[in-house]
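> Here you go, sequence then predicted model.
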Amino acid sequence: MASGFKRGCLTVVIAFVLLSALAAGGVAWLWQRHAGFPDHPLAGLQLGDSVQVESGDSFARVLGKLRAHGIDEGSDLQWRWLARRLDAAGKLKVGEYALEPGTTPRALLVNMRDGKAIQYRITLVEGWNFRQLRRALAAASPLEQKTTGMDDAALMQALGFPDQHPEGRFLPETYAYSRGDSDLDVLGRAHDAMQSALDEAWSSRSPELPLRTADEALILASIIEKETGVADERAQIGGVFVRRLKLDMRLQTDPTVIYGMGSSYDGNIRRRDLETDTPYNTYTRDGLPPTPIAMPGVDALRAVTNPAPGDALYFVALGDGSGRHAFSATLAEHNAAVASYLRQLRAARRQAP
């Protein structure tokens, strides 16, 4: 009887120990799973996957978007616990966030908390005119298009500059934007950037400039931008134009004529084009054209406000394919340089297939 009782007690003890061990193992397994959740990569993600946090989204709504995307790791409680631990609960920033292979719950919530959204980029190229700028913005994805159907005047009014001509008013740079940004957002930043660059260049201008306003400097900078793509020539060309203005000589620059021709320009400029008067024909009119003709970069602005010294009043392409120019102080020297250019041009045409 006593031995049977002892065997029964032993069985109970063994069962208790086994159950305790199993319970401890289960707790350890649950704890390990909970502790490993924040840094365990989310499964099933593909390159290009993303989730959008929109204005007014609660944490529950964002979590619902993740679930709808196929993310089933972690319980809702685990996600909420992690968000509180990372001080992200209630602080998720609006934006589009990458869900790329290897993304962990911790990294995702930190990105959302810190606003590290996916960034897209658009490059505005030096020398573009406003038509080219608008075409580039219209083709940018996923940029929201708010200016579709607006003419240039309506667009400038939407930006807050109703009396300003748009040409040349936007700084050519690479701009980052996020999903949900609009073309007006990018234009506003580019306009502010150009105004800042122009103000800086004008404030450090040479005291001998024959220019009355910063806007006149912007116009001349746009001409320089179209005249050369060689960086170290910009200040030289700036010097030529500044000296011409001082002497009341006409600028006689082809890019302004081309701009005034508008859509009729077919890639060639003829004598009759140089002789046809338009507000932009600097062969028929004195001084500067009425507006910029393109977007000048920072170097072109500096080339205007601090032009290179010298005595050159003329320049013409070398004709060797380098994009460089020959600079001349006299008309006789210039005519010889033009003749050399024409000889090289004819030779190149004869050799062309």
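Received the coordinates, thanks.
> switch to C-alpha atoms for all contacts and neighbour counts from now on
Fine.
> To which secondary structure element type does the most centrally placed residue in the chain belong?
Centroid-nearest residue in the chain, with C-alpha atoms, centre = their mean: residue 175, separated by 1.9 Å. Three-state assignment for residue 175 (DSSP: H, G, I helix; E, B strand; the rest coil): strand.
> Could you list which residues are in contact with it?
121-124, 186 (C-alpha atoms under 8 Å, 6 or more residues apart in numbering).
> Let's see that with 6 Å instead.
Neighbour list for residue 175: 121-122 [criterion: C-alpha atoms under 6 Å, 6 or more residues apart in numbering].
> in this protein, which spans are helices?
Taking DSSP state H to define them, one finds helices in the chain at 2-36, 59-68, 76-85, 105-114, 130-139, 152-159, 183-203, 214-227, 234-246, 254-261, 271-275, 298-305, 331-351.
> Which residues in the second one does the neighbour count mark as buried?
When neighbours are counted by 16 or more other C-alpha atoms under 10 Å, the buried residues of helix 59-68 are found to be 59, 62-63, 66.
> In JSON lines, list those along with distance to residue 232.
Below are the buried residues of helix 59-68 laid out as JSON lines (distance: C-alpha to C-alpha, whole Å):
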{"residue": "59", "distance to residue 232": "55"}
{"residue": "62", "distance to residue 232": "53"}
{"residue": "63", "distance to residue 232": "55"}
{"residue": "66", "distance to residue 232": "53"}
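> Got another one to weigh against that:
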Amino acid sequence: MGIGGLLAAQEETAEPADHPAIVGGGRGGPRRRRPLRTAAIAMGVVIALVVAGSVLVALVLRSALGMDKVADYPGPGTDPVTVTVQQGDALATVAKELQEQGVVADADTFVRAFGDTGGKVHPGDFTFKKEMKASDAAQVLAGDGSKVMYFALSAGLRINESLDAIAKSAGVDRKELDSLNSQPSQFGLPSQAKTLEGYLAPGEYRFPVGTPAKDVLTSLVSATLDELKQDGITDPAKQYEVLTVASIVQAEGGRADYGKVAGAIENRLKPNDETKGLIQSDATVTYGLGTKTVQLTEEQKADGNNPYNTYVHPGLPPGPIGSPGSKAVAAAAHPTANDYLFWVTVNLDTGETKFAKTYAEHQAYVEQYQQWCTANQGKCK
């Protein structure tokens, strides 16, 4: 059998003559369908679609579950980034900021890396780089960086509270602070000043580690003196007087109009039939008592042994009763002209304050305050 006969025989063997797949002819005769190959192609398409769908679902789930998040950058990093760590910041807080700033890829990875350093979080300004390796960034935070002493003073703090905050947060020796506080003349203050009360400006402060205590206090005092000078008060004796008024405004004003409170105090210091030169401030009395209650007894108001008792002693008290903020200082330097002699905060939550020209009108407002205290037990201690 020749080659042609062999091929013919193979074709006959592969597909018998009685197979019903003959559908027509053309050049070379009738063509035959191959159902197995067609089925295989269809099956392949189905499998491809299933695989593609599975991949798509996997990608969606991976993204939703955060599985596609980069856990770490290869480093070493690109552009510099300065991050300030505040006193008391938790490691998780710092890690979150580093991730948001693009310093590290993942906060959790950084936390683990920092734990491996055995270091502690301390305040300071630290220079990182964009896209750092977590372990490298951890070493930066664990190191000294630009290590600083940090503390914050709120408006209205008394001198002992301010010194406590500086000693505790900045690590400055409290005994040294007390010694400096008892020598206000070292800071160029007038003879009336017996301590630094009223002169330690509220605010947030950062000093390089190791800054002498005197330099720290000098900076705070200078900030207050600069504020007074900006308000046009340059004479040291007048500055002391303004700070005394400002400290009362800060303590008494709450969220009231400080200018109006300062104006009312100014009116009280002038001769008048209603108050006869008495400021009658609860805040000054409690300062002299060393307490912070807002409820005074009649005996306490009548105690002439308290030099800060402005219910008994006319005029200003011996000195400031706390550290006034810049708004209170400005108000004391430039009181708002008015006819008021009395004021009382009738709602300690909102700070609503009522002003009055006569004692009778004032008493009506005091009754409102007492009603509020009755309705809000425990808030008027």
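Okay, I see it. It should be emphasised that the depicted structure is a prediction, and the values quoted were computed from it without experimental measurement.
> tm score of chain vs chain?
Overlay of the two chains. TM-score (TM-score structural alignment, normalised by the length of structure 1): 0.60; 252 aligned residues with a C-alpha RMSD of 4.0 Å.
> Which of the helices of structure 1 sits closest to residue 313 of structure 1?
Ranking these by proximity to residue 313 of structure 1 (C-alpha to C-alpha) places helix 234-246 first, at 5.0 Å.
> what's the closest non-adjacent residue to residue 164 of structure 2?
Of all residues not flanking residue 164 of structure 2 in the chain, residue 174 sits nearest, at 7.3 Å (C-alpha to C-alpha, 6 or more residues apart in numbering).
> Would you check that that neighbour makes contact with residue 165?
No: contact criterion C-alpha atoms under 6 Å: residue 174 of structure 2 and residue 165 do not qualify, at 9.8 Å.
> Give me the more crowded residue out of these two.
Of the pair residue 174 of structure 2 and residue 165, residue 165 is the one with more neighbours under other C-alpha atoms under 10 Å, namely 20 against 16.
> How about that one, nearest residue that isn't a chain neighbour?
Sequence neighbours aside, residue 151 is the residue nearest to residue 165 of structure 2 in space, at 6.7 Å (criterion: C-alpha to C-alpha, 6+ apart).
> Just give me the match in structure 1 for that neighbour.
Superposed on structure 1 with TM-score structural alignment, residue 151 of structure 2 falls opposite residue 122.
> so how many other residues sit close to the residue nearest to residue 165 of structure 2?
Neighbourhood size, residue 151 of structure 2 [other C-alpha under 10 Å]: 20.
> Scan structure 2 for its longest helix.
Every helix in structure 2 considered (DSSP H), the longest is helix 35-64.
> Which positions within the following helix or strand past that one qualify as buried?
Going down the chain from helix 35-64 of structure 2, the next helix or strand is strand 80-85, by DSSP states H and E. Neighbour counts over strand 80-85 of structure 2 (16+ other C-alpha under 10 Å) mark 83, 85 as buried.
> ok, now stretch 107-114 of structure 1?
Buried, per 16+ other C-alpha under 10 Å, within stretch 107-114 of structure 1: 108-113.
> Pull the most distant pair out of the residues you listed.
Using C-alpha to C-alpha, the two most remote members of the buried residues of stretch 107-114 of structure 1 are 108 and 113, lying 8.6 Å apart.
> Residues in contact with both of these two, list them for me.
By C-alpha under 6 Å, 6+ apart, no residue touches both residue 108 of structure 1 and residue 113.
> What does residue 361 of structure 2 correspond to in structure 1?
Aligned partner of residue 361 of structure 2 by TM-score structural alignment: residue 333.
> Contact partners for its match?
Residue 333 of structure 1 sits in contact with no residue, where contact means C-alpha under 6 Å, 6+ apart.
> before we move on, back to that, structure 1: matching residues for the longest helix of structure 2?
Going by TM-score structural alignment, helix 35-64 of structure 2 sits over no part of structure 1.
> one step back: what lines up against the residue nearest to the centre of structure 1 once you look at structure 2?
Using TM-score structural alignment, residue 175 of structure 1 pairs with residue 205 in structure 2.
> any idea how far residue 212 of structure 2 is from that match?
14 Å (C-alpha to C-alpha, to the nearest Å).
> do residue 225 of structure 2 as well
Relative to residue 212 of structure 2, and taking C-alpha to C-alpha, residue 225 of structure 2 is found at 20 Å.
> ok, how many other residues are close to residue 144 of structure 1?
Residue 144 of structure 1: 18 surrounding residues under other C-alpha under 10 Å.
> Relative to residue 180 of structure 1, how far out is it?
Taking C-alpha to C-alpha, one finds residue 144 of structure 1 at 6 Å from residue 180 of structure 1.
> How about residue 215 of structure 1?
In terms of C-alpha to C-alpha, residue 215 of structure 1 sits 33 Å off from residue 180 of structure 1.
> Counting neighbours, go ahead and name the busier of these two.
Shown here are residue 215 of structure 1 and residue 180; by other C-alpha under 10 Å, residue 215 has more neighbours (18 against 15).
> Run through the residues that contact the alignment partner in structure 2 of the more buried one.
Residue 215 of structure 1 maps onto residue 240 in structure 2, with residues paired by TM-score structural alignment. Going by C-alpha under 6 Å, 6+ apart, residue 240 of structure 2 touches no other residue.
> try it again with 10 Å
By C-alpha atoms under 10 Å, 6 or more residues apart in numbering, the contact set of residue 240 of structure 2 is 189-193, 198-199, 225, 228, 233, 246, 319-320.
> so who does residue 4 of structure 2 touch?
residue 10.
> Just the buried positions in the longest helix of structure 2, please.
Buried, per 16+ other C-alpha under 10 Å, within helix 35-64 of structure 2: nothing.
> Ok, stretch 145-163 of structure 1 next?
Under the neighbour-count criterion of 16+ other C-alpha under 10 Å, stretch 145-163 of structure 1 has 145, 147, 152, 155-156 buried.
> Residue 176 of structure 2 and residue 167 of structure 2: what is the separation?
In this view, residue 176 of structure 2 and residue 167 of structure 2 are 10 Å apart by C-alpha to C-alpha.
> Same check on residue 374 of structure 2?
From residue 374 of structure 2 across to residue 167 of structure 2, the span is 40 Å (C-alpha to C-alpha).
> neighbour-wise, which of those two wins?
residue 167 (18 against 12).
> Just give the nearest non-adjacent residue to that one, would you?
Spatially, and ignoring its direct neighbours in sequence, residue 167 of structure 2 is nearest to residue 174 (5.4 Å; C-alpha to C-alpha, 6+ apart).
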